[in-house]
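Enquirer: Sequence first, predicted coordinates after that:
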Amino acid sequence: MQRISLEQWRTFIAVVDCGGFAQAGDAMYKTQSTVSHSIKKLEGTLGEPLFNVVGRKAVLTEFGVTLLGSARELVSRADSLEHEAISNKKQHHASISLAVDTLFPKQHLYSALSTFSAAYPEINVQLQETVLSRCGELLDDGSVDIGIASAIPKGFTARVASLVDLEAVAHCQHPLASLDCVTFEQLEQCRQVVIRDAGLRHNVNSGWLGSSSRFTVTNVSEATYAVKSQVGFAWLPSWILAKQDEASPLVKLKLKHGQIRTVSLLLGIREDCVDSPPHSELVSLLLK
């Protein structure tokens, strides 16, 4: 089945509006023969002549008159669709979605976002705080452009974004706070505040989970508040402790041999975003 292209309809309308094949060719930056060939092909498909040529002027036939209104509407709708598609593409690229694990240093995160926002004020940033496997799920699903977590899915190039030290922390009035040497056996006897994996498909346990009594929360902020409220002790990132003032009730537990845990947080970016200047700039700032 033969089909008529939009370009043929555009040529048909141009001949009507310009009054002739040569004039239409000038308006469309085409030769007169190209315009004539397009109209002949259109007429062949339709099986009816569209123009009568009188001197150098092309005059619509009665059949051509019946098609003109529909042709204009078709081309107008096509132009509107093209404009809408281009606008939506621009809007899509005017937004960056980011998933960041709750352990990532907040001061560095928002410093990077502040610098980025100043350089790209037209870009909207959508930020999600994640825990453990949830960031990987969002990257896998294509729900976010950039992810920072302890594990990045296969197929993504991962770079180290931060090394986070975790230290055992308790309220200053906690029984363990007054001890000069705390062993893991002593930790096991106390309630531990742990952060729940936010993953929806494959939840994983991570970190030290030696205590049989646990209080589970959703993020680092909640864990910190729980420790301050004397719910239990927790392994908290050192950047949380660094920003505490002297009045803070949080104290580091004096573990035997001074054990700490170190978590490597990796940054992954969707392949189709790698060459985008705004994405590249944000990645650079986050990796500093």
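Expert: Sure, I can see it.
Enquirer: Only C-alpha atoms from now on, for both contacts and neighbour counts.
Expert: Will do.
Enquirer: Report the buried residues of stretch 252-261.
Expert: Going by neighbour count (16 or more other C-alpha atoms under 10 Å), the buried part of stretch 252-261 is 252-255.
Enquirer: correction: stretch 217-228
Expert: Within stretch 217-228, the residues that count as buried by 16+ other C-alpha under 10 Å are 217, 219-220, 223-224, 226-228.
Enquirer: And the furthest pair within the residues you listed?
Expert: Pairwise distances across the buried residues of stretch 217-228 peak at 14.5 Å for Asn219 and Lys228 (criterion: C-alpha to C-alpha).
Enquirer: Can you add secondary structure and distance to His174 and give the buried residues of stretch 252-261 back as TSV?
Expert: Converted to TSV, the buried residues of stretch 252-261 look like this (DSSP: H, G, I helix; E, B strand; the rest coil; distance: C-alpha to C-alpha, whole Å):
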residue	secondary structure	distance to His174
Lys252	strand	11
Leu253	coil	10
Lys254	coil	13
Leu255	strand	14
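Enquirer: Kindly indicate which of the residues you listed lies nearest Ser33.
Expert: Using C-alpha to C-alpha, the buried residues of stretch 252-261 come closest to Ser33 at Lys252, 85.6 Å.
Enquirer: Leaving out chain neighbours, which residue sits closest to the closest one?
Expert: Excluding its sequence neighbours, the residue lying closest to Lys252 (C-alpha to C-alpha, 6 or more residues apart in numbering) is Val169, at 4.6 Å.
Enquirer: That neighbour belongs to a strand?
Expert: Yes - applying DSSP: H, G, I helix; E, B strand; the rest coil, one finds Val169 inside a strand.
Enquirer: hang on, Val16 packs against Val65?
Expert: No - Val16 is beyond contact range of Val65, at 9.7 Å (criterion: C-alpha atoms under 8 Å).
Enquirer: Inside strands: which ones of the buried residues of stretch 217-228?
Expert: Among the buried residues of stretch 217-228, DSSP state E puts Val217 in strands.
Enquirer: what's the closest of the buried residues of stretch 217-228 to Thr262?
Expert: Comparing those against Thr262 with C-alpha to C-alpha places Val220 closest, at 15.4 Å.
Enquirer: Contact partners for the closest one?
Expert: By C-alpha atoms under 8 Å, 6 or more residues apart in numbering, the contact list for Val220 reads 102-103, 195, 236.
Enquirer: Closest one of the residues you listed to Val125?
Expert: Among the contacts of Val220, Thr102 lies closest to Val125 (C-alpha to C-alpha), at 17.3 Å.
Enquirer: The structure to be compared is supplied as follows:
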Amino acid sequence: MEMHQLRYVVAVARTGTFSRAAEECRVAQPSLSQQIQKLEDELGERLFDRLRRGAKLTAHGEAFLPRAVRILEEVEAARHEAREANALLRGTLSLGVLPTIAPYLLRDVLVRFAASYPDVQVVIHEDTTAALLRQLHSCEIDLALASRPLDDATLTIRDLFSEELKLALPPGHRLARRRQPITLDDLREEQLIVMKPGHCLGEQVLGFCQRGDTAPRIAFRGAQLETIQSLVHAGIGLSLIPAMAARPDHPAAPVYRSLNHPRPQRTISALWTKNRPPTRAAGEFLRIVEAGSMKD
């Protein structure tokens, strides 16, 4: 029985298909299937029923899965303890971050971190919230930075800071010239540019508008905040942009205004699985993030 075989079994049970499990584990599907078959031969029992559109745990598989998960957790805990036994802070920190956070937050944080801990290599994984959660559960990353709402009882969620979502307007727009406070009601007839489905910021913006009984008209969906801000500048629509991503000095920058009654914001949180507490490196990284947010 090999560790990678246990990881493959857990991945198939979680995803429901051999193909998705192979993608998640970054191996060829025939290799993954062969290793699970080899494990089943060793155990003398089938763990999965191979169905036309997926795979389903057998009764033996249902009994085996919790043990496989516990073994993987124990091995990871042992690795964690071995790493922490070394008094010197060195090694690798694998960090998952949302694309709407990474380009704007990490530069200054990583400069400070590298200056204090030059022997720690930081590996950044930029992806959506759903992908980061999968990577946490498969032990591919040590820590994730994401945005609420987050609902997973197996995770420890530590709020780091909150930031305003700024209203981004085309230069010359009527609201950009307005001196009175801007409210959600003022956006009823406007077209919005938001992140595409799968990116939590897009859902946060739409949810904020819907809470104010404003049914937004979506003009465009994008995958990059820089693209969205360029489209706002071009007059295609309005958007809500995290304060950390605002670029007022850029030649193609929108005009940024604050919304009142209510003022939208998002909360940035650190996540890790409850069975894998943060390493010293991860703890020091979070300390620098929180110190920087308090300074700002």
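Expert: All right, it came through fine. This is a predicted model, so every value here is computed, not measured.
Enquirer: In structure 2, which of the contacts of Val220 of structure 1 still touch?
Expert: Contacts conserved in structure 2 for those, counting by both residues aligned by TM-score structural alignment, their matches' C-alpha atoms under 8 Å: 103, 195, 236.
Enquirer: Strands of the stretch 151-288 of structure 1, residue ranges please.
Expert: Remark: strands assigned in the stretch 151-288 of structure 1 by DSSP state E, counting those that start in this stretch are 158-171, 192-195, 214-217, 234-237, 250-252, 261-269.
Enquirer: State the distance from the residue most central in space within structure 2 to Thr279 of structure 2.
Expert: Centroid-nearest residue in structure 2: Thr129, 3.3 Å away (criterion: C-alpha atoms, centre = their mean). Look at Thr129 of structure 2 and Thr279 of structure 2: by C-alpha to C-alpha, to the nearest Å, they are 21 Å apart.
Enquirer: Repeat that for Glu74 of structure 2.
Expert: Noted for Glu74 of structure 2: a distance of 16 Å to Thr279 of structure 2, by C-alpha to C-alpha.
Enquirer: Those two - which one has more neighbours?
Expert: Thr279 (17 against 14; other C-alpha atoms under 10 Å).
Enquirer: what's the counterpart of that one in structure 1?
Expert: Taking TM-score structural alignment, Thr279 of structure 2 has Ser276 as its aligned residue in structure 1.
Enquirer: in the longest helix seen in structure 1, what's buried?
Expert: Longest helix in structure 1, counting residues (DSSP state H): helix 62-93. Buried residues in helix 62-93 of structure 1, counted by 16+ other C-alpha under 10 Å: 64, 68, 71, 75.
Enquirer: got it, and stretch 98-105 of structure 1?
Expert: 98-105.
Enquirer: So the equivalent of Leu106 of structure 2 over in structure 1, which state does it fall into?
Expert: Leu106 of structure 2 maps onto Leu109 in structure 1, with residues paired by TM-score structural alignment. Secondary structure state of Leu109 of structure 1, per three-state DSSP, is helix.
Enquirer: tally of neighbours for the nearest residue to Leu109 of structure 1 once chain neighbours are set aside?
Expert: With C-alpha to C-alpha, 6+ apart as the criterion, Leu109 of structure 1 has its nearest non-adjacent residue at 6.7 Å, and that residue is Leu286. Look at Leu286 of structure 1: counted by other C-alpha under 10 Å, it has 19 neighbours.
Enquirer: Ser221 of structure 1 corresponds to which position in structure 2?
Expert: In structure 2, the residue paired with Ser221 of structure 1 according to TM-score structural alignment is Glu226.
Enquirer: likewise Ser33 of structure 1?
Expert: Checking with TM-score structural alignment, Ser33 of structure 1 has no match.
Enquirer: Buried residues in the helix or strand where Ser33 of structure 1 lies, which are they?
Expert: Using DSSP states H and E, Ser33 of structure 1 maps to helix 32-46. Of the residues in helix 32-46 of structure 1, 32, 35-36, 38-40, 42-43 count as buried by neighbour count, 16+ other C-alpha under 10 Å.
Enquirer: can you list those in a markdown table and add distance to Ala149 of structure 1?
Expert: Below are the buried residues of helix 32-46 of structure 1 laid out as a markdown table (distance: C-alpha to C-alpha, whole Å):
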| residue | distance to Ala149 of structure 1 |
| --- | --- |
| Gln32 | 62 |
| Val35 | 59 |
| Ser36 | 62 |
| Ser38 | 58 |
| Ile39 | 60 |
| Lys40 | 63 |
| Leu42 | 59 |
| Glu43 | 62 |
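Enquirer: picking that back up, sort out which one of the buried residues of stretch 252-261 of structure 1 lies nearest Ser213 of structure 1 for me.
Expert: Leu253 (18.2 Å).
Enquirer: Would you confirm that the closest one contacts Val169?
Expert: Yes - Leu253 of structure 1 lies in contact with Val169 (C-alpha under 8 Å); the separation is 5.6 Å.
Enquirer: Pull up the gap between Ala119 of structure 1 and Ala99 of structure 1, please.
Expert: Distance from Ala119 of structure 1 to Ala99 of structure 1, counting by C-alpha to C-alpha: 21 Å.
Enquirer: where exactly do the helices run in the stretch 51-200 of structure 2?
Expert: Using DSSP state H, counting those that start in this stretch, the helices of the stretch 51-200 of structure 2 run over 59-85, 102-116, 129-137, 200-211.
Enquirer: how big's the offset between the shortest one and structure 1?
Expert: On the superposed models, the aligned residues of structure 1 are on average 3.3 Å from helix 129-137 of structure 2, with distances taken as mean C-alpha distance after the TM-score superposition for structure 1.
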